[in-house]
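> need a 3D model of the sequence below.
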Amino acid sequence: MTYLEILDLHRNQLNGSIPSTLGNLSRIQYLDLSENSLSGSIPDSLGNLKLLTHFNLSFDNLTGVIPLSSNIQLFGASAFFHNPGLCGSPLDVPCSANTDDTPSTEKARVLSVSAIVAIVAAAVIVAGVCVVSIMNIRARSRRREEETMVVESTPPASTDSHLIIGKLVLFSKSLPSRYEDWEAGTKALLDKDCLIGGGSIGTVYKTSFEGGISIAVKKLETLGRIRNQDEFEQEVGRFGNLRHPNLVAFQGYYWSSTMQLILSEFVPNGNLYQHLHGNGYPRASSSNGGSELNWSRRFQIALGVARALAYLHHDCKPQVLHLNIKSTNILLDECYEAKVSDYGLVRLLPMLGNYGLTKFHTAVGYVAPELACQSLRFSDKCDVYSFGVILLELVTGRKPVESPVTTEVVVLCEYVRGLLENGTASDCFDRSLRGFAENELIQVMKLGLICTSEAPSRRPSMAEVVQVLESIRSGMLS
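Below you'll find the predicted structure:
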């Protein structure tokens, strides 16, 4: 079947080995043998498949060394996961050398000595790790007590309509805690010149205090499924302890009967959408005047966002989902490092009748199919899909959905996939890009397409995405 282009045999309870003759299917573009009981090694002949855009051998019983062919290596660790017998790149499993010329008795003796040495070394290491861990836990507990000490401030009653009467809770000691210090800041919310952004749940203002301290204040316009003050405080309060260099830090919140605010770190260099597409809300501080994002900066932004989402998905207990990833929610600091905002606020998103969330009208093109049809099957794979769109947006410079006057609507995922299948992937590169390696862009593009697979089960986890991006940057997949 030399003209075959798609071979999808996943989840068919197949056993035996992978036929090496599959390498003769020179036109194959989609090969999925995952979730079976296939055994044996991966044939080197699969490296002959030059047109692959999807490749998956995960969740089988394969063994041996993964072939080093770049055609299958570029699909990253997610294509080979859950095969306990596989080793080598891109998996983080080294292949041990196996020598057969040593007499069996000598092998046993060497193994015995090695085992003793390993046990002793392991005992020493475990003891050291325990001591260091205990010290770290104690230090972290003290630091958390200092950093997350909640300061509540209820301003006195006043006839001044500009003053807000309610409950203010701060997560950081770096912010002023007296109500008098906040008076000018709360009045600033009435000043349209302080407007720096807006989205699904409210508008964002920059508020400054004496001493050069600035924060971002989101004035909520909807509470979504939040019904009262207790639910609001429980929902927002749980994010006070989250800390990651690629997350916008929550600084506190405010509740009154007529106004609800979320206080967060102020990030001065606008958002990714503004830098890629040149419109949206004006930047609060723009010393760079919309300077070009070169490929090195774009790749670093992608890696930063991936690390932030991996932290939310895998390191936070319970897991934190974003469900509203888009380029306007990716802020950039002075060094163009990415900081993800609006994470964990899914319960504040606007509702549509009794059927659940809206179709995220401000995030058209980023929404995973299972959310767009309102099946409400929330999972971390929804964020993976949105991140895949971000990757394609960084490579192409295009919006997720475009509606040119003279042509029909262009969906970015479909557009890129079509060019890649036709062998003209470079036609969709952002023409303004400078200083990039074409192979690196194509690898990132393919990762974006894998992340935007229609079936959630075929999308990698964010931990796997981080591993693939780091491999691309280190040149392991070149």
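
> drop to CA atoms for contacts and neighbour counts, all remaining ones
OK.

> near Asp230, how many other residues are there?
9 (other Cα atoms under 10 Å).

> quick check: it is in a helix.
Yes. Applying DSSP: H, G, I helix; E, B strand; the rest coil, one finds Asp230 inside a helix.

> would you do the same for the sequence below? I want to compare the two.
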Amino acid sequence: VLSHNKLTGSIPAAIANLTNLQHVDLSWNELSGSLPKELTNLSNLLSFNVSYNHLQGELPVGGFFNTISSTSVTGNSLLCGSVVNHSCPSVHPKPIVLNPNSSASNSSVSSKYHRHKIILSISALIAIGAAAFIAVGVVAITFLNMRARSAMERSAAPFAFSGGDDYTNSPENDPNYGKLVMFSGDADFADGAHNLLNKESEIGRGGFGVVYRTFLRDGHAVAIKKLTVSSLIKSQDEFEKEVKRFGKIRHQNLVALEGYYWTSSLQLLIYEYLSSGSLHKLLHDNSNKNVLSWRQRFKIILGMAKGLAHLHETNIIHYNLKSTNVLIDCSGEPKIGDFGLVKLLPMLDHCV
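Next comes the predicted model:
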């Protein structure tokens, strides 16, 4: 068993000389090349697993490979054969060789060659047209993305707010002010309200919006999620009803919502900040040298199950659970975030 050993290179055909070999597990390595056809000679082989490598080419036929399961070779996108439901590329037909001494068939061959040339010309024109269309599409999408990002950055300009109980300067009386509510403690930001959404403070982007990190004057870090412009709720009562409901939820495996900010053009959610990052980063970040042990993985799965169970007990469905929405605290405990956000987004609420 040599799985998870970062093995590289190709699988040697000499393995077939080990005729008494019964179990082969080379999964989760970085092996490349094709599977040697000599492996079909291992008549005593009971299990064979080369999943999640960089293998390619046609799977051998015969012997143990006639009954192999697709899970034994999954994670190798360039393998082909009936087991992986991916047919191998067909062999190109041999080119036509014209005999200059055969005058009887010259006219027929010439006609076929002319038709073939026309077909190739049409195919080339179609390919060029498709490439031009794709290029124009890419340019248009890039331009629209740049405009959208520019609009988002402009909307992140300095803003003002009043306390949750102070309606002297409120959204109803002054459009330049919004309502800021903290469920516990004071909203005393170290950098002031005008610097909360700086580009330098951005720590992530997702389907629901952009996330920034900032600090309160007592040194407590918080994460501020700015909801996407296209998904803003125009009704303050509807927004506050759902947010206050989420703000009451407290569980060791759920990211705590600590407050919110509302205007008709800018809506923010204030969460506790977790510095260890997401489960997705721990699993897939190549710069992370620490591989999660099975004990750590079990702890994370158990914590996620407890967090989901608590949400379901309070009649809240997550709607968007994925590894990027599972954050890890300093003790390795998982915390589920972004629960119920779909309820805040009217454009998505009817599509779930």
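
> report the TM-score for the pair.
Superposed pair, TM-score by TM-score structural alignment, normalised by the length of the second structure: 0.48. Supporting alignment: 188 aligned residues with a Cα RMSD of 3.1 Å.

> what's the helix or strand for Met206 of the first structure?
Check again: residue 206 of the first structure is Lys, not Met. Assigned by DSSP states H and E, Lys206 of the first structure belongs to strand 202-208.

> quick one: name whatever helix or strand follows that strand.
Taking DSSP H and E, what comes next after strand 202-208 of the first structure is strand 214-220.

> now do the buried residues in that following strand.
Ser214, Ile215, Ala216, Val217, Lys218, Lys219, Leu220 (16 or more other Cα atoms under 10 Å).

> quick one, what contacts the closest residue to the fourth one other than its chain neighbours?
For Val217 of the first structure, the nearest residue in space outside its immediate sequence neighbours is Leu263; the separation is 4.7 Å by Cα to Cα, 6 or more residues apart in numbering. With Cα atoms under 8 Å, 6 or more residues apart in numbering as the criterion, the residues that contact Leu263 of the first structure are Ile215, Ala216, Val217, Lys218, Phe250, Gln251, Gly252, Tyr253, Tyr254.

> possible to save those residues as JSON lines with distance to Val120 of the first structure?
JSON lines is the format used below for the contacts of Leu263 of the first structure (distance: Cα to Cα, whole Å):
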{"residue": "Ile215", "distance to Val120 of the first structure": "53"}
{"residue": "Ala216", "distance to Val120 of the first structure": "53"}
{"residue": "Val217", "distance to Val120 of the first structure": "55"}
{"residue": "Lys218", "distance to Val120 of the first structure": "56"}
{"residue": "Phe250", "distance to Val120 of the first structure": "45"}
{"residue": "Gln251", "distance to Val120 of the first structure": "47"}
{"residue": "Gly252", "distance to Val120 of the first structure": "49"}
{"residue": "Tyr253", "distance to Val120 of the first structure": "52"}
{"residue": "Tyr254", "distance to Val120 of the first structure": "55"}
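
> nearest to Gln300 of the first structure, of those residues?
Nearest to Gln300 of the first structure among those: Phe250, at 23.0 Å, using Cα to Cα.

> look up the closest residue to that closest one, ignoring the ones flanking it.
Leaving out its chain neighbours, the residue that sits closest to Phe250 of the first structure by Cα to Cα, 6+ apart is Ser264, at 4.3 Å.

> secondary structure class for the one you found?
Ser264 of the first structure is classified as strand under three-state DSSP.

> what is the helix or strand where Lys446 of the first structure lies packed up against?
In the assignment (DSSP H and E), Lys446 of the first structure maps to helix 438-451. The helices and strands touching helix 438-451 of the first structure, judged by 3 or more Cα pairs under 8 Å, 6 or more residues apart in numbering; DSSP states H and E, are helix 380-396, helix 462-474.

> name the residues of the helix or strand harbouring Thr214 of the second structure that come out as buried.
In the assignment (DSSP H and E), Thr214 of the second structure maps to strand 209-215. Within strand 209-215 of the second structure, the residues that count as buried by 16+ other Cα under 10 Å are Gly209, Val210, Val211, Tyr212, Arg213, Thr214, Phe215.

> check the residues you listed and tell me the two furthest apart.
Greatest spacing in these, by Cα to Cα: Gly209 and Phe215 (19.6 Å).

> Val132 of the first structure: which element?
Secondary structure from DSSP H and E places Val132 of the first structure in helix 104-147.

> SS state for Gly303 of the second structure?
For Gly303 of the second structure, the assignment made with three-state DSSP gives helix.

> burial count for it?
Applying other Cα under 10 Å, we find 20 residues neighbouring Gly303 of the second structure.

> one more: Ala306 of the first structure?
Quick note: Ala306 of the first structure (other Cα under 10 Å) scores 27 neighbours.

> and if you look at the one 4 residues further on?
One way to gauge burial is a neighbour count; for Ala310 of the first structure, by other Cα under 10 Å, it gives 21.

> excluding chain neighbours, what is closest to it?
Counting by Cα to Cα, 6+ apart, Ala310 of the first structure lies nearest to Met462, which is 4.9 Å off, once chain neighbours are set aside.

> thinking that neighbour is in contact with Ala306, fair?
Yes. Using Cα atoms under 8 Å, Met462 of the first structure is in contact with Ala306, at 6.3 Å.

> sorry, back to before: return the closest of the contacts of Leu263 of the first structure with respect to Val113 of the first structure.
Each of the contacts of Leu263 of the first structure was checked against Val113 of the first structure using Cα to Cα; the closest is Phe250, at 53.6 Å.

> burial count for the closest one?
Neighbour count for Phe250 of the first structure, taken as other Cα under 10 Å: 27.

> what's the spacing between it and Leu195 of the first structure?
19 Å (Cα to Cα, to the nearest Å).

> before we move on, what about Asp8 of the first structure?
According to Cα to Cα, Asp8 of the first structure and Leu195 of the first structure sit 51 Å apart.

> pick out whichever of these two has more residues nearby.
Using other Cα under 10 Å as the criterion, Asp8 of the first structure and Leu195 rank with Leu195 on top: 22 against 13.

> spatially nearest residue to that one (excluding sequence neighbours)?
Distance criterion Cα to Cα, 6+ apart; nearest residue to Leu195 of the first structure, sequence neighbours excluded, is Tyr205 at 4.5 Å.
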